[in-house]
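**Student:** I would like to see how this sequence folds:
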Amino acid sequence: MNSITKRVLIQVLLVILLIAVLIGLFFLGIFIGYVYVGKGQSSDAFNPATWQHILDFVK
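**Tutor:** Okay, here's the model as predicted:
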């Protein structure tokens, strides 16, 4: 592999890593916001019925 190919591969891997970290932080934020700030139960943080109720409330 030449130098340019390695550089492109490293940049693509860094972008993929960044996206994975951002998705993880998004879900961590949902959990912290629902459980600690919103005083909800941790078992309901990712329950689809809970989020459907929230979306219905916002509409």
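**Student:** every contact and neighbour count from this point should use C-alpha atoms.
**Tutor:** Fine.
**Student:** who's in contact with stretch 33-44?
**Tutor:** 31, 45, 50 (C-alpha atoms under 8 Å, 6 or more residues apart in numbering).
**Student:** how about the helices in this structure?
**Tutor:** Using DSSP state H, the helices found in the chain span residues 3-32, 48-58.
**Student:** before we go on, could you also do this sequence so I can check it against the first one:
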Amino acid sequence: MTWKTVFKDILIYILKILVVILLIAAAFIIGTMIGYSVIGGAGEPMDVFNPEIWQNILDYIF
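**Tutor:** Presented below is the predicted three-dimensional model:
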């Protein structure tokens, strides 16, 4: 193994990890939008990013 192949393998591994993290983040964002607007019937999907909504959720939990 040369240093070029090791570098290439490490780079591919890091890119795979980044892709998985981005897919998880996208699934979380899409899931919250669907859960808030479609399942919850609370309004517009973008309203889920309103800080007042999250404060209300945290107040309800704690």
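**Student:** got a TM-score for the two of them?
**Tutor:** In this superposition the chains share a TM-score of 0.89, using TM-score structural alignment, normalised by the length of the first structure; 59 aligned residues with a C-alpha RMSD of 1.2 Å.
**Student:** winner for burial among the helices of the first structure?
**Tutor:** The highest mean neighbour count among those, using mean count of other C-alpha atoms under 10 Å, belongs to helix 3-32: a mean of 12.
**Student:** in the second structure, what residues pair with it?
**Tutor:** Aligning helix 3-32 of the first structure against the second structure (TM-score structural alignment) gives residues 5-34.
**Student:** what's the mean deviation for the matching stretch versus the first structure?
**Tutor:** When the first structure is superposed, stretch 5-34 of the second structure averages 0.7 Å from its matched positions, counting by mean C-alpha distance after the TM-score superposition for the first structure.
**Student:** ok so, going back, any chance of the helices of the first structure in CSV, with distance to residue 39 of the first structure too?
**Tutor:** Supplementary listing: those in CSV, determined by distance: least, C-alpha to C-alpha, whole Å:
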stretch, distance to residue 39 of the first structure
helix 3-32, 9
helix 48-58, 14
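**Student:** contacting residues for residue 7 of the second structure?
**Tutor:** Residue 7 of the second structure makes no contacts at all, as judged by C-alpha under 8 Å, 6+ apart.
**Student:** residue 45 of the first structure and residue 28 touch, don't they?
**Tutor:** No - between residue 45 of the first structure and residue 28 there is no contact under C-alpha atoms under 8 Å: 10.3 Å.
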